[in-house]
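[1] Predicted coordinates and the sequence they were generated for:
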Amino acid sequence: MLARLTSGIGSRWKQTAADKMVLRSCWKSRHKSSRRTVNPGLAALLCFCATQFVCAAGQVDEAKKYVIQKDAEFDVTYNGTVTHDNQTIYAFNHTISRNKTEGVRVTVDVLQQSLESPILFVVRQKQAVMSFQVPLNLRGLYQRQYPYKHVGRTLCQPPTRAASETQYFFVDVSTLSSQGTNYQLRVSRVESFTLQTDKRFTFSASPSQPQYFKYVFPDGVDTVIVKVDSDMNFPCSVMSIQDIQCPVYDLDNNVAFIGMYQTMTKKGAITVQRKDFPSNSFYVVVVVKTEDEACGGPLRLYPLRPDELIDAGNRSKVLDVLVSRAISSDTYVMGVLFCLGIFLSLYLLTLLVACVENKRMNRRRELLQIPADLSPAEKGKTPASPYEYGSFADTGSTLGSEPVTDSVASTDNNYGYMERSLDSIARSRQESLSSVEEEDYDTLDDIDSDKNIVRTKKYLSVADLSRKDKRVLSKKYQIYFWNIATIAVFYALPVIQLVITYQTAVNITGNQDLCYYNFLCAHPLGALSAFNNIFSNLGYVMLGLLFLLIVLQREIVHKQALDRNDLNALECGIPKHFGLYYAMGTALMMEGLLSACYHVCPNYTNFQFDTSFMYMIAGLCMLKLYQKRHPDINASAYTAYACLAAVIFFSVIGVVFGRGNTVFWIVFSVIHILATLLLSTQLYYMGRWRLDSGILRRIVYVIYTDCIRQCSGPMYIDRMVLLVMGNIVNWSLAAYGLIQRPNDFASYLLAIAICNLLLYFAFYIIMKLRSGERIKCLPLVCILFTAVVWGFALYFFFQGLSTWQKTPAESREHNRNCILLSFFDDHDIWHFLSSIAMFGSFLVLLTMDDDLDSVQRDKIFVF
């Protein structure tokens, strides 16, 4: 057994000439001991010890022969050759101070063009080990490899508690190549390793030579903005903010492991708070990427094999880094107070105007010697119109050849104003307050038989299209409010949950590319990264609430007038239905809430949060304009919201699949044109055109009889003018979309809605003036003021501080500094002005027909 043990040891031992002599003597002593009285086990043990001694001695000799350690110095270039038979260790020492930080940088070059195996460099230092190979093969898209033979790395700085301490580190150079490989090694100090506040520093970086610097928060500074700029778009680079620890992740394949980071081309900015770094300091790391696809640059040709090496080329980039102080807490307070002050002042202005208007009405009653608590009906007097309505021909209109008289405008004797007794008015009021079902729209006995006849009159009055029961219509239009309130609840809750998840992901992962902020003016507060962009949406909510209060006050006054059987409220003016106004105010408030949610983390996947209620606001405003003169035949809430849902659906589909997709643009353009034609037909024939399977046959018949056989002009010229202009505008927009195919489909769709709204509003104003009506002072001021505010708002909107249609790095090229109180940027000002402009637009819709409040409805024309 002992013989087998010793023979096994001998077989595993690499024998040299000297070793064989030792073994031979051991075996001889063993055989001799076996013939004598010496214990054979003891002889075997002595032999085993001898062999171990020989092995250790051989390893020492081998170490002395193949491992070379050199004392090295800083700023000296060392040339060496390495093979698999030798290894070189360079020993460095340097003195570090607790009050002074300086970096240490290792630079390596390999001189051969082709290598059998890479050279491995291992830097051993206190509390850290860093290793890299040369050539350094960095991977890009599709696992493509890019070799770099010139590598430069900065060593991390372990903290020291002593005032001064000498630290040692070693650079080991080795390879598995049997051929000698020449290299150059240089270790130098980085004098400008610590960044200074408000002092710009210029440096260069490449994928194999990343750079990072240290910044220490000065006393009294809690938040700073780190800005990195470059005159070069490409190569694409990454800036990262990391805590003071080892190792520092400064390569393209690991820079996203810790800290905050973002891709950049020309601009990059990250706001850093002291509370996130316990050491009151951090590293600013800049890495140049191996490829540019992350920044929207062109992709290179794909290699035949994923592991094929591609020439890295020259990807050096010159950059500037600047660390500046962020705004103070006083600036936050000033920004918040300024925002609140603007909108509270509008509350006060509205209250002042209401008081002045109420005082003016009281003076008017006193001048007319009419007690304020009595209505004209109670005095037995007929309210006088401030002006006489003539025919269209009298106002210079060319829309018709026949003059329109009062008798023509009032064909139904049941609506004769002077022939109605007070008893009949009170009785009809009681009947309108009776319990009726929502479906019972046509409550008059003759409405089913003569509604088509009434609508075919050449000139209609509002009385002709307000024959349905007031209670039923009020309930019908209240559905708009309740539906949009329900939509708001079910829409807002998942939106809030989603954006909280986005913000949490940004805070945890540190990936600043998830959200498209204006990083040069993004002021964090708590967990929110851009508090100013969120808070500036407060105007939509406050002014939407103010509009709801104004509408509520008007509704209360109107109900009080109805309770007094006031003839002005019963038989004069545009019929008062407030459901759509409540829906508009709610939509404005929801626009503010959802826009704030969108700006928590604006990106490609949640764009619809910011635009959905804009479509609804535009649609509700058009419906309200149409309802003013067509209260009986306006669309129901269910139909209107179904159409708006289809618009939002196309918005999402267009953004996701519409970019450069020819099929989508053809389909959308065809649907757009067909919808315009169908809506035009419905509006022209006052809802009497049925949309069923026989529509094509009827269209052909109308074209044949009216255009070919008789060649007669349109019966309703005013409507035809509007619809022709509307079709021209919409067909032009459809052609533009089909030819240009804009990337921002959501804004394109919103532009279609706004153009149609403006067109209809302009037509309404023109027809109102041509009909002999006038615009009172208050709505006129609102129109002029709103137009000016809209102009300034659109100017700031088109500044384009960020865009999710591009990559995050390209979006940051549009970032700009704050321009208002060092707290708000251009987009925040757009929020301020657009909320005020929308509020003014709502007031215009609410007050533009106040001049008709004392005019009989059978003398108010429909257009």
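    Structure received.
[2] all contacts plus neighbour counts: C-alpha atoms, from now on.
    OK.
[3] In the stretch 1-150 of the chain, mark out all the strands, start to finish.
    Using DSSP state E, counting those that start in this stretch, the strands of the stretch 1-150 of the chain run over residues 67-71, 77-82, 87-97, 103-110, 119-125, 128-134, 136-139, 145-148, 150-155.
[4] Repeat that for the stretch 201-350 of the chain.
    Assigned by DSSP E, counting those that start in this stretch, the strands in the stretch 201-350 of the chain fall at 201-205, 211-216, 223-229, 237-243, 260-264, 267-273, 281-288, 317-325.
[5] which helices and strands sit right next to the second one?
    In terms of contacts (3 or more Cα pairs under 8 Å, 6 or more residues apart in numbering; DSSP states H and E), strand 211-216 is packed against strand 150-155, strand 281-288.
[6] so of those, which one's packed in deepest?
    strand 281-288 (a mean of 24; mean count of other Cα atoms under 10 Å).
[7] Taking strand 211-216 as reference, get the angle to that one.
    Strand 281-288 and strand 211-216 are oriented at 160 degrees to each other (axes from the mean of the first three to the mean of the last three Cα atoms, to 10 degrees).
[8] For strand 281-288, give me every contacting residue.
    Here strand 281-288 makes contact (Cα atoms under 8 Å, 6 or more residues apart in numbering) with 205-207, 209-217, 235-244, 250-252, 255, 274, 315-317.
[9] what's the answer for stretch 208-217, then?
    With contacts defined as Cα under 8 Å, 6+ apart, stretch 208-217 is touched by 136, 148, 150-154, 193-196, 204-205, 250-251, 274, 280-288.
[10] Just the terminal-to-terminal distance for that stretch.
    One end of stretch 208-217 sits 29 Å from the other (Cα to Cα, to the nearest Å).
[11] Also stretch 101-114?
    39 Å.
[12] now swap in stretch 515-524 and tell me
    Stretch 515-524: ends 13 Å apart by Cα to Cα.
[13] and what of stretch 799-817?
    The straight-line separation of the ends of stretch 799-817 (Cα to Cα) is 12 Å.
[14] Give me the buried positions along it.
    801-804, 807-817 (16 or more other Cα atoms under 10 Å).
[15] Buried residues, the one helix or strand Ala505 maps to. List them.
    Per DSSP states H and E: Ala505 is located in helix 470-509. Of all the residues in helix 470-509, those buried under the rule 16+ other Cα under 10 Å are 470-482, 484-485, 488, 492, 495-496, 498-500, 502-503, 506-507.
[16] Out of the buried residues of stretch 799-817, list just those in helices.
    Judged by DSSP state H, the buried residues of stretch 799-817 include 808-812 as members of helices.
[17] Name the nearest of those residues relative to Arg325.
    Arg812 (20.0 Å; Cα to Cα).
[18] okay, now the closest residue to the closest one other than its chain neighbours: neighbour count?
    In space, and not counting its chain neighbours, Arg812 is closest to Lys267: 6.0 Å by Cα to Cα, 6 or more residues apart in numbering. Using other Cα atoms under 10 Å, Lys267 is surrounded by 25 other residues.
[19] try this one side by side with the last:
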Amino acid sequence: MNTLTMLLIIWFTFISSTFSIKLLPDVKKIEVNTPKTLEISVNNLVEYIIYYRQLSARNPYRIKVSSKNADPQNPVLVVVRQEKDVISWELPLHVTTSKNQDKYYHVTSRTMCHNNMNVINTLSFRSFMEKSFHQDFTIGISSSCNINSTVSIETIEEENFFVKDGENVTLTVSPSQSRYFFYKFSSQDSDTLTIELNSNDDACLIVSIQDSTCPVFDLNEDIMFRGKYQTISRKGGLTIKRKDFSEGFFIVFVMKPDNYDCSQELSIYPVTKYYFERNSDATSNVSFVIRSSLGRKQYVTSTIVTMSGILFFYLVALVLIVAFRKYGSMKNINAAKEVISLDEDVVDDTLPRSTMDIVYVLEKPDLNVKVLTKYPLKDKIRSFNYLWHIISIAIFYSIPVVQLVIAYQRMLNYTGDEDLCYYNFLCAHPLFSFSDFNHIFSNIGYIFMGILFLFATFHRQQVLPFRFEVGIPVHYGLFYSMGIALIIEGLLSACYHMCPSQSNYQFARFLSLITINIINIGMLGIGLILYSKGKTDFGTFLLGLLMANAIVHALFYTTMKIIHNERICIEAIVYGVLGILSWIAATIFFLDAATLWTVTPAESRQWNQECILMNYYDKHDVWHLLSAPALYFTFMFLMCIDDDIIDKRQDNIPVF
């Protein structure tokens, strides 16, 4: 090889290496010993590595990076390296809205997960609150853009990172600036905690509770991948069980770029939509406080007090039954008097009702009970059909309901998605695998009141068997079915409250008829108007309609008794007054709703309220506890209302 060839090879090698070196960016290193704000310019030829050495602080640091002229097509890349963790993001930060639109944020911040979390988890509460830690990390800033991007980097110690019990914490959050904090259980904490959250605007937030290990998922794309979470707008609440987060937990706040997940547009019901997107510089102020909730002793105490109240009610009810038997309208009744036997009635009951009989009844000007009770045994047997029908319906209806709510509860426990169920999160006490045990347990009153009414019906049947020629024929099968229905009400209401949602709630003469129909149509119109304005929901409207019908019929029957010179016996007066008082008290608590399942979960939480009774029951629980005896008194009123004519001949009792 000649000299010229060697020179050419050396020349081309030098040119190639020089060209390659120019393609690599110039790395500039900066060492920082104290947190401060830096401003740098980066492009495809210059990148920065900033070393933070021996920073001593108890709290972790939040890195705030901003750039007004960063190019979305060639963004600035931010890489934060710690001893055990790496987080990275681009600037401007790209976030996709619910409508698949692209939004870019030029101001971003992320909180670094504490390098010493494994040490903090082993320390006592007091020890780590007084301890400082050395924290080393580096920040790399680079870009592939050939135009300079001015970048501002600010290192901020997260002062209120370790939250104390009862401490009110206020923070600012945006779609590009998530925040999170840490709570460590102390020996004084109860088995459950309640986190109460409030916001001053309608911004849609996702709040997540994650265990005490790094990394923390604090982006819109990944916040739902760990722990439990829920959407909130102006108000929210979470219940934390100590056994689920024994070492402590992170509470993470991420703001959505729009309000779709919190707005009524997400609802399956046809209500007003008001979707909007947040401005790129929009922020939201949020405050939260963590408080100790109930311990095992308080659960036991509340249960004992509730059962004691039911026992006391039983004693009062039994005293009333015995007292009315000895001193009321039935005190002189002869149970054996004119009891109809099978032999006396079987002949008549085998005869079909002819057309002539029906015409005779319809054309008779003054109908009496005797005319309408020509086949008493058949009517007696038919009355027990109500009992078998209600049992059949209950079995048929309960199977899918139970399966549905159990599936929802399991899904909530598995996924951590607390938007599945419409709880009153400010008064939801978990027990066993149930997230809201108190709203389930408060339905126990319906079950015990149903059992009590069954006993009252059985007692009355023994004292007053089916009789012929006198009094109103008693359909005991109907009363038994009413008692069973009250028990089923408690069971199915308890099932519904395992996970209330928009899906499982679907499983709750001529002149007189015209008047009642007009009233129903009027209530229907009022209900539709209130529903269209968002003042009520279908369940409340339906319940109100049924209650109003029951009230109208009871008032009609009572009024007609007075018009026909029949007196209202003392039993009916006592039960009626007690029923009215109970209904008034119960309705007051029912109308002050703590949830609203026709809107989104986030909007429903704006109705959430704190407990009002024994720090265990909220207003809806009180509605359960009061409406159960109200139903019992109402049923007893209906059973006793005709005791004043118990010995009156049926041909002297008018039909109205």
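    Arrived safely, thanks for sending. Worth saying up front: this structure is predicted, and the values here are computed from it rather than measured.
[20] Distance check, the residue nearest to Arg812 of the first structure against Lys227 of the first structure.
    Counting by Cα to Cα, the separation of Lys267 of the first structure from Lys227 of the first structure is 7 Å.
[21] can you check Met264 of the first structure too?
    For Met264 of the first structure, the distance to Lys227 of the first structure equals 11 Å [Cα to Cα].
[22] higher neighbour count, the two?
    Met264 (29 against 20).
[23] Give the full set of residues in contact with the aligned residue in the second structure for Thr509 of the first structure.
    Structural alignment (TM-score structural alignment) places Thr509 of the first structure against Thr415 in the second structure. Neighbour list for Thr415 of the second structure: 227-228 [criterion: Cα under 8 Å, 6+ apart].
[24] about what we covered before: with respect to Tyr332 of the first structure, which of the strands of the stretch 201-350 of the first structure lies nearest?
    Closest among the strands of the stretch 201-350 of the first structure, using Cα to Cα: strand 223-229, at 12.7 Å.
[25] After superposing, tell me the mean distance of that closest one to the second structure.
    For strand 223-229 of the first structure, the mean deviation from the second structure after alignment is 1.4 Å (mean Cα distance after the TM-score superposition for the first structure).
[26] What lies in contact with that strand?
    Contacts of strand 223-229 of the first structure (Cα under 8 Å, 6+ apart): 239, 266-274, 319-327.
[27] again, only this time at 7 Å
    Strand 223-229 of the first structure has contacts (Cα atoms under 7 Å, 6 or more residues apart in numbering) with 266-274, 319-326.
[28] Buried only: go through these for me.
    Using 16+ other Cα under 10 Å as the threshold, 266-274, 319, 321-326 are the buried ones among these.
[29] And these, which two are furthest apart?
    Most distant of those, by Cα to Cα, are Lys266 and Arg274, 26.2 Å apart.
[30] Okay, and Gly654 of the first structure sits in which element?
    helix 637-657.
[31] buried sites along that helix?
    Using 16+ other Cα under 10 Å as the test for burial, helix 637-657 of the first structure gives 637, 640-641, 644, 647-648, 650-652, 654-655.
[32] Contact partners for Lys470 of the first structure?
    Ser432.
[33] for Lys126 of the first structure, that is, sorry about that
    So Lys126 of the first structure contacts Pro158 (Cα under 7 Å, 6+ apart).
[34] Need the counterpart of it in the second structure.
    By TM-score structural alignment, Lys126 of the first structure lines up with Glu83.
[35] contacting residues for the residue nearest to the spatial centre of the first structure?
    Nearest to the mean C-alpha position of the first structure, counting by Cα atoms, centre = their mean, stands Pro602 at 2.3 Å. By Cα under 7 Å, 6+ apart, the contact list for Pro602 of the first structure reads 515-517.
[36] Looking at these, which is nearest Tyr332 of the first structure?
    Distance to Tyr332 of the first structure across the contacts of Pro602 of the first structure (Cα to Cα) is lowest for Tyr517, with 18.1 Å.
[37] Please settle this for me: is that closest one part of a strand?
    No. Counting by DSSP: H, G, I helix; E, B strand; the rest coil, Tyr517 of the first structure is not part of a strand but coil.
[38] And it, how close does it get to His814 of the first structure?
    10 Å.
[39] now do Leu2 of the first structure
    On the measure of Cα to Cα, Leu2 of the first structure and His814 of the first structure end up 83 Å apart.
[40] pretty sure Ala734 of the first structure contacts Val670?
    No. Between Ala734 of the first structure and Val670 there is no contact under Cα atoms under 7 Å: 8.2 Å.
[41] of those two, who's got more company?
    Ala734 (21 against 15).
[42] Which strand or helix spans the residue lying closest to the more buried one once chain neighbours are set aside?
    Closest residue in space to Ala734 of the first structure, ignoring its immediate chain neighbours: Ser669 at 5.2 Å, by Cα to Cα, 6+ apart. Using DSSP H and E, Ser669 of the first structure sits in helix 662-684.
[43] now that helix: which residue numbers in the second structure?
    So helix 662-684 of the first structure is aligned with nothing, judged by TM-score structural alignment.
[44] List the buried residues for that helix?
    For helix 662-684 of the first structure, using 16+ other Cα under 10 Å, the buried residues are 664-666, 668-669, 672-673, 676-677, 680-681, 683-684.
[45] Would you format those as a markdown table with distance to Cys597 of the first structure included?
    Below are these laid out as a markdown table (distance: Cα to Cα, whole Å):
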| residue | distance to Cys597 of the first structure |
| --- | --- |
| Phe664 | 29 |
| Trp665 | 30 |
| Ile666 | 33 |
| Phe668 | 29 |
| Ser669 | 31 |
| His672 | 30 |
| Ile673 | 34 |
| Thr676 | 33 |
| Leu677 | 37 |
| Ser680 | 37 |
| Thr681 | 39 |
| Leu683 | 37 |
| Tyr684 | 41 |
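[46] And the furthest pair within these?
    Phe664 and Tyr684, at 29.9 Å, using Cα to Cα across the buried residues of helix 662-684 of the first structure.
[47] that older thread, tell me which element the residue nearest to the centre of the first structure falls in.
    With DSSP H and E as criterion, Pro602 of the first structure is part of no helix or strand.
[48] What's it aligned with over in the second structure?
    Match for Pro602 of the first structure (TM-score structural alignment): Pro500.
[49] for Gly526 of the first structure, same thing?
    Looks like Gly526 of the first structure aligns to Phe432 there (TM-score structural alignment).
[50] what about Gly576 of the second structure, neighbour count?
    Around Gly576 of the second structure there are 21 other residues, counting by other Cα under 10 Å.
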